[in-house]
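>>> what follows is a predicted protein model with its sequence.
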Amino acid sequence: MSQTAILVKEKGVVRIDKPFDFMCSQLRNGRYKLTIERYTESRTLSQNALMWLWFTCIEQETGTDKQDVHDYYCNLFLRRTAFINGRETVIAGSTSKLNTLQMTEFMNKVKADAAVELGITLPLPEDRYYQEFINEYKYRR
C-alpha cells in the first residue's frame, strides 16, 4: 500500500495536506523509499480549446481536416517507441494524457512548425490580435 500527499512550498514555508506520521502509520512494516516530485496538473480545458482553435485555423487555411492536423502533430511530436508482444513499434501519443507543462511544450512546437512550414501565425491569449483570431475561427469548428 502506498501513501500520497500533496506538499506545497510557498514563500519558504512547506505545508503538507496530511500528517506525515499518520501516513507512515498506515504502512506495513518494511523498508520504503520516499520520493518527492513536482506535481503537475492535467492539461487545462483552455489549453485544449486553444489547440483545437489553432487546428481549425490550420484546417481553414490548408484544407486539411483538423482531426488529421491533430493526428499529424501527435505523430510528429508525441511519438514514442514501445514493445508489444516482443516487437518494437512506434506509437503516436495523445494530447489527452499530457500535463500542463507537456501540453505547453507540445503547443509551442505546433506554433513554431505552423509558422515555419505553413506560414501560419498561431496566437497566444496574450498576443495583440488574439481576440480577432478567436472571432475569425471560433464559429468554424
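Yep, that arrived.
>>> CA atoms for contacts and neighbours, from now on please.
OK.
>>> buried ones in stretch 65-76?
Within stretch 65-76, the residues that qualify as buried by neighbour count (16 or more other C-alpha atoms under 10 Å) are 66, 69-71, 73-75.
>>> just put those in a markdown table and tack on distance to Leu101.
Shown next, in a markdown table, are the buried residues of stretch 65-76 (distance: C-alpha to C-alpha, whole Å):
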| residue | distance to Leu101 |
| --- | --- |
| Lys66 | 23 |
| Val69 | 21 |
| His70 | 18 |
| Asp71 | 20 |
| Tyr73 | 17 |
| Cys74 | 16 |
| Asn75 | 19 |
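>>> reformat the residues you listed as a markdown table; add distance to Lys9 and secondary structure.
What follows is the buried residues of stretch 65-76, written out as a markdown table (distance: C-alpha to C-alpha, whole Å; DSSP: H, G, I helix; E, B strand; the rest coil):
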| residue | distance to Lys9 | secondary structure |
| --- | --- | --- |
| Lys66 | 41 | helix |
| Val69 | 40 | helix |
| His70 | 37 | helix |
| Asp71 | 38 | helix |
| Tyr73 | 36 | helix |
| Cys74 | 34 | helix |
| Asn75 | 37 | helix |
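>>> below is an additional structure, to be compared with the one above:
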Amino acid sequence: MSQTAILVKEKGVVRIDKPFDFMCSQLRNGRYKVTIERYTEPRTISQNALMWLWFTCIENETGTDKQDVHDYYCSLFLRRTAVINGKETVVAGSTSRLNTLQMTDFLNKVKADAATELGISLPLPDDLYYQEFINEYKYRR
C-alpha cells in the first residue's frame, strides 16, 4: 500500500495535506523510498477543446478527417519506444494522458507544424481574432 500527499511550498513555507506521521503509520513494516516530484494537473478541458477546434479547422482546410489529423499528430509528436513481448516497437501516445504542461507543448508543436507544413494559422485564445475563429469552426464538429 502506498501513501500520497500533496505538498505545497509558498513564500518559503511548506504545507502538507496529511500529517506525515499518520501516513507512515498506515504502512506495513519494511523499507520505503520517498520521492517528491512536481505535481501537475491533467490536461484541461479548454486545452482539449482548443485541440479539437484546431483539428476541425485542419479538416475543413485539407479534407483530412479530424480524427486522422489527431492520430497523425499523436504519431508525430507523442511517439515512444515500448517493449512488448520482449520486442521493441514504436507506439503513439495519447493526448488523454498528458498533463497541462505536456499538452501545452503538444499544442505548440501542432500550431507550428500546421503553419509551416500546411500554411494554416491556428489562433490561441489570447489572439485578436480568436472569437471569430471559434464562430467559424465550433459548429463543424
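The structure has been received and is ready for your questions. The model shown is predicted, which means the values in this text are computed figures rather than measured ones.
>>> still on that earlier bit, what's the closest of the buried residues of stretch 65-76 of structure 1 to Ile120 of structure 1?
Nearest to Ile120 of structure 1 among these: Val69, at 13.3 Å, using C-alpha to C-alpha.
>>> tell me the counterpart of that closest one in structure 2.
Structural alignment (TM-score structural alignment) places Val69 of structure 1 against Val69 in structure 2.
>>> and that match, what does it touch?
The contact partners of Val69 of structure 2, by C-alpha atoms under 8 Å, 6 or more residues apart in numbering, come to 55, 58-59.
>>> looking at the residues you listed, which is nearest Arg97 of structure 2?
Phe55 (18.4 Å).
>>> quick check: the closest one touching Lys66?
Yes: between Phe55 of structure 2 and Lys66 there is a contact under C-alpha atoms under 8 Å: 5.1 Å.
>>> can you map out the helices along structure 2?
20-25, 45-62, 66-77, 100-113, 130-137 (DSSP state H).
>>> could you check how far the closest residue to Leu78 of structure 2 other than its chain neighbours is from Arg80 of structure 2?
Nearest residue to Leu78 of structure 2 in three dimensions, chain neighbours excluded: Gly93, at 4.9 Å (C-alpha to C-alpha, 6 or more residues apart in numbering). Separation of Gly93 of structure 2 from Arg80 of structure 2 (C-alpha to C-alpha, to the nearest Å): 7 Å.
>>> more neighbours: which of these two?
More crowded of Gly93 of structure 2 and Arg80, by other C-alpha atoms under 10 Å: Gly93, with 17 against 12.
>>> gap between the residue nearest to the spatial centre of structure 1 and Gly86 of structure 1?
Computing the C-alpha centroid of structure 1 and ranking residues by C-alpha atoms, centre = their mean puts Met103 first, at 2.4 Å. Plainly put, Met103 of structure 1 is 30 Å away from Gly86 of structure 1 if you go by C-alpha to C-alpha.
>>> still on that earlier bit, my read is that the residue nearest to Leu78 of structure 2 contacts Tyr72, right?
No: applying C-alpha under 8 Å, one finds Gly93 of structure 2 not in contact with Tyr72, separated by 11.0 Å.
>>> could you find the closest non-adjacent residue to Thr81 of structure 2?
Val90 is the one closest to Thr81 of structure 2 (C-alpha to C-alpha, 6+ apart), at 4.5 Å.
>>> that neighbour touches Ala82, doesn't it?
Yes: with contact defined as C-alpha under 8 Å, Val90 of structure 2 counts as touching Ala82 (6.2 Å).
>>> so how far is Ser75 of structure 2 from the match of Val69 of structure 1?
10 Å.
>>> can you name the farthest residue from the center of structure 2?
Structure 2, farthest from centre, C-alpha atoms, centre = their mean: Asn29 at 37.1 Å.
>>> how close does it sit to Ile6 of structure 2?
Asn29 of structure 2 is 23 Å from Ile6 of structure 2, by C-alpha to C-alpha.
>>> what about the counterpart of Cys24 of structure 1 in structure 2, neighbour count?
Under the alignment (TM-score structural alignment), Cys24 of structure 1 pairs with Cys24 in structure 2. Using other C-alpha under 10 Å, Cys24 of structure 2 has 13 neighbouring residues.
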